[in-house]
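Engineer: Build me a model:
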Amino acid sequence: MNTKNYTVLSVAVAIAVGALLPSSGVFAAPSHKAKTSAAKSAAAKPSASKKAAAANALPPLAAQVALAPNAPALQSKAWLLMDFDSGEVLASANADEALPPASLTKMMTSYIVEQALRSGKLKPTDLVTVSENAWCRGTSAESCMYLPLNSQATVIDLLRGIIIQSGNDASKAIAEHMASSEAGFAKLMNAEAQRLGMTHTHFVNPTGLPDPTHKSSARDLAILARAIIRDGAEYYPLYAERDFKYNGIKQGNRNALLYTDPTVDGLKTGHTAEAGYCLVTSSKRNDTRLISVILNTHSPQARADQTRTLLGWGFGSFEKVTPFATNAVVATAKVSFGKADKVDAGLGTPWLLTVPRGTKVQTVVELKPDLKAPLAKGAVIGKVVASANGKPVGEAPLVAQTEVEQSTWLLRAWQHVGQWFGK
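Structural biologist: Now for the predicted structure:
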């Protein structure tokens, strides 16, 4: 493949055009002549594209679910905001409508690759061959990593190409390497979607190229994004990388927020004519991480702006509260047939709740009845349920803070007698 026909797309260009970069579903590196002509055309008619985008804009879609007041109405077919820690949806509209996900599909492709790397099924240095089916032919019809035909690339380079460059060729090549075909890989994708609880999703291919049955929902894509962040500490930083150079071609990440908001560290853009402009984003401010999903809006600028609006509302409307410290004794539980007749119950891990600002949280402790020794330290012996304004907002397990050994047989016999007479 002659790579001289393509120019280097630098980070400076990516920053300059920001959200107006072409989206991941239908982008290929343009030739210098084409880019120059496009720039001259834009200069001659600076408002034409904006007018066209505005004409295609959807009416504002108000929140159908909102856990705090004044949730925004956004010009998209579906949108959602999720708290990362709890997985709770803070606000949404059309959250479960199955829509074309375009290149947001590649989040599942990359997630499966990351899982295989973590389990040892793949190694970062494994070589993958680029078949004719996977090869991009250098047109502007799709986004590409620009892997040469019949060449080989490492798994870690392909993963970068999928995440940063949204390469259809990289996605197809790794799919064929792992499952012999795109159809075989789609079976892996659907099995993983089912395991994660993505109930309104069906994948047909690893790229997101249009197919009538290839669908996902805002809620499902947020679930997937949460899994990527939760399970992939080693590889998640790739989603924040702004550019990647391969085969002499440097392409910028199309997520405009990576260049304008330092709290944003992922995840993925998408676009096809049918899917519109889509964006799944993760942002962490202090101890709070939020995941936003925008599906089918009218322009790359709109998906970036709507994400900013949604995240701004989320961080401004909610806060983290800690009902109990991790090492605090929450309750004391009775234990039968032990060398001790009670054990302290507390949290095993830190417990943070995301609630509307200023909310007062109440807690109720529920201990397991009839606890018997022996009892290991860390054993779950109950739970604590938190509520606000009469509605549950979360719960956490309570665990034994110390070990309770079983008493001697003579003492156990005496305890049995005591219990019998106590009835």
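Engineer: rest of the way, CA atoms for contacts and neighbours
Structural biologist: Fine.
Engineer: Now do the same contact list for residue 230.
Structural biologist: With contacts defined as Cα atoms under 8 Å, 6 or more residues apart in numbering, residue 230 has no neighbours.
Engineer: Surely it is within a helix?
Structural biologist: Yes. Judged by DSSP: H, G, I helix; E, B strand; the rest coil, residue 230 forms part of a helix.
Engineer: quick one: the strands in the stretch 51-200 of the chain?
Structural biologist: 65-66, 78-83, 89-93, 127-129, 152-154 (DSSP state E, counting those that start in this stretch).
Engineer: One more sequence to fold, the one below, so I can look at both together:
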Amino acid sequence: MKYKYKIASLFMAAFIFFMPVSLAASQNKIVGLDDNVKAYLIGNEESGEVYYEKNADEPMPMASLSKLMTFLVTMDAIKNGNLSLDTKVKADKEAENLTSWQYSSLGVKEGETYTVDELLKGLIAVSGNDCAYLLANTISVSEPAFAREMNEKAKSLDLKSQVYYNSSGIQTEDGHQNTTSAKDLFKLSQYILKTYPEILDYSAIREIKDPARDIDKRSTIPLMDEIKGVDGLKTGTTDEAGYCLVSTVDMVKLDSKDEFRTIGVVLGADRKDTRNKVMSDLIYYVSKYFSTRTVLDTNVPVKSIKDITVKQGYIDLYPKEDIKMIVKEGENPTIKYNIKEDVKAPIKENQDLGEIEISYKDESQKVGLFSKKALDKASLFSRVIRTIKDSCDFLLKTLIAR
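Structural biologist: Model prediction:
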């Protein structure tokens, strides 16, 4: 018998070890996630609610994740009419120098022209430092001037931890590095996705090929082919910053109950595999413990109240709106009813009968209550009989309680 128990224990240990994400079920914590990574965060793309985090407010180097701000400032310039996606940009010697082995690049060549659209593809999909440089010097008179625009944009978005020295995120000659906190990077990504959702079209590019220019580059964005729903967004790596990643996920593609999107941020991982594993664990954690729940359904009564004045003896209360909330496993929204005291028959169809308040974490909504159908007034005899019955029931309960 003891031998069977040992075999069963070994089987369970192996099962837990090979799960996509290892979880401490009693506390809903991710086991081992804090190893070899400096900061992380995963939260709801629309509401900004944070589901899990570590050191999320601590500023640290962000490497090529800086290019998210470069993308934003570029798109603002297009929106303001200062350039277009078709604007042609001629590459100079400095841009070609950024195509050396030590930098991620699209591979631009001095003297050749590229459209802004081509440079944005190279910026996001293959993290091209050469593309960042050319965009910066097209929009501003110099890269330091463009960095000032990046800082001004960060300030306008209240991203207090973000400091930019260049458009790419590589360390400057005097040792300066672009910095951010995981939380501010989350907020920046959230803003970009809302303002310029076309960034997902750029991050969806898996390969850039241009044989005439000898360009053949694979996307640097991981997990898009490994985890359903991952559809972006950006990588970043330097010796000082470590391996960094921002991932966007359409959670419903991972689980049909998860009708929401998330943004995950990982900063300062020791290796690429660590970075990818931590992001995977964060995504699977949210998928396991959070789901979209229908809290109110206009076709389902939330409460039936006893009423001796109506013919059927009760009134079904229906909500006027459908309400869905993202709720953590084991938790429930708080429900409060505020039903009108002067309700009496006859009841009209769709008559206002009060309201219901649904609260969960920082989210609170009030929804009206109504009757779906008209209810006739009960006869005098029915009302008298119900009154006598209610009085008898009350008296009996009082005697039993004593």
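Engineer: So for residue 328 of the first structure, which of the strands of the stretch 51-200 of the first structure sits nearest?
Structural biologist: For the strands of the stretch 51-200 of the first structure, distance to residue 328 of the first structure was read as Cα to Cα. The smallest value, 25.1 Å, belongs to strand 78-83.
Engineer: List the contacts of the closest one.
Structural biologist: With contact meaning Cα under 8 Å, 6+ apart, strand 78-83 of the first structure is reached by 61, 88-95, 97, 218-219, 222, 288-296, 310-311, 314, 354.
Engineer: So which of those belong to helices?
Structural biologist: Mapping the contacts of strand 78-83 of the first structure onto helices (DSSP state H) picks out 218-219, 222, 310-311, 314.
Engineer: Tabulate these in CSV, adding columns for neighbour count and distance to residue 331 of the first structure.
Structural biologist: Formatted as CSV, these follow (neighbours: other Cα atoms under 10 Å; distance: Cα to Cα, whole Å):
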residue, neighbour count, distance to residue 331 of the first structure
218, 30, 40
219, 29, 36
222, 27, 36
310, 25, 39
311, 22, 37
314, 26, 34
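Engineer: ok, which stretches of the stretch 101-250 of the first structure are helices?
Structural biologist: 106-119, 155-163, 168-179, 182-196, 218-231 (DSSP state H, counting those that start in this stretch).
Engineer: can those helices go into JSON lines with extra columns for distance to residue 15 of the first structure?
Structural biologist: As requested, the helices of the stretch 101-250 of the first structure are arranged in JSON lines below (distance: least, Cα to Cα, whole Å):
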{"stretch": "helix 106-119", "distance to residue 15 of the first structure": "23"}
{"stretch": "helix 155-163", "distance to residue 15 of the first structure": "18"}
{"stretch": "helix 168-179", "distance to residue 15 of the first structure": "23"}
{"stretch": "helix 182-196", "distance to residue 15 of the first structure": "33"}
{"stretch": "helix 218-231", "distance to residue 15 of the first structure": "24"}
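Engineer: For residue 169 of the second structure, give me its contacts.
Structural biologist: Counting by Cα under 8 Å, 6+ apart, residue 169 of the second structure touches 62-67, 177-178.
Engineer: What subset of the residues you listed is buried?
Structural biologist: 62-67, 177-178 (16 or more other Cα atoms under 10 Å).
Engineer: Please name the nearest non-neighbouring residue to residue 241 of the second structure.
Structural biologist: Distance criterion Cα to Cα, 6 or more residues apart in numbering; nearest residue to residue 241 of the second structure, sequence neighbours excluded, is residue 61 at 4.8 Å.
Engineer: residues touching the aligned residue in the first structure for that neighbour, list them.
Structural biologist: In the first structure, the residue equivalent to residue 61 of the second structure is residue 100, according to TM-score structural alignment. Contacts for residue 100 of the first structure were tallied using Cα under 8 Å, 6+ apart; they are 208, 210, 214-216, 274-275.
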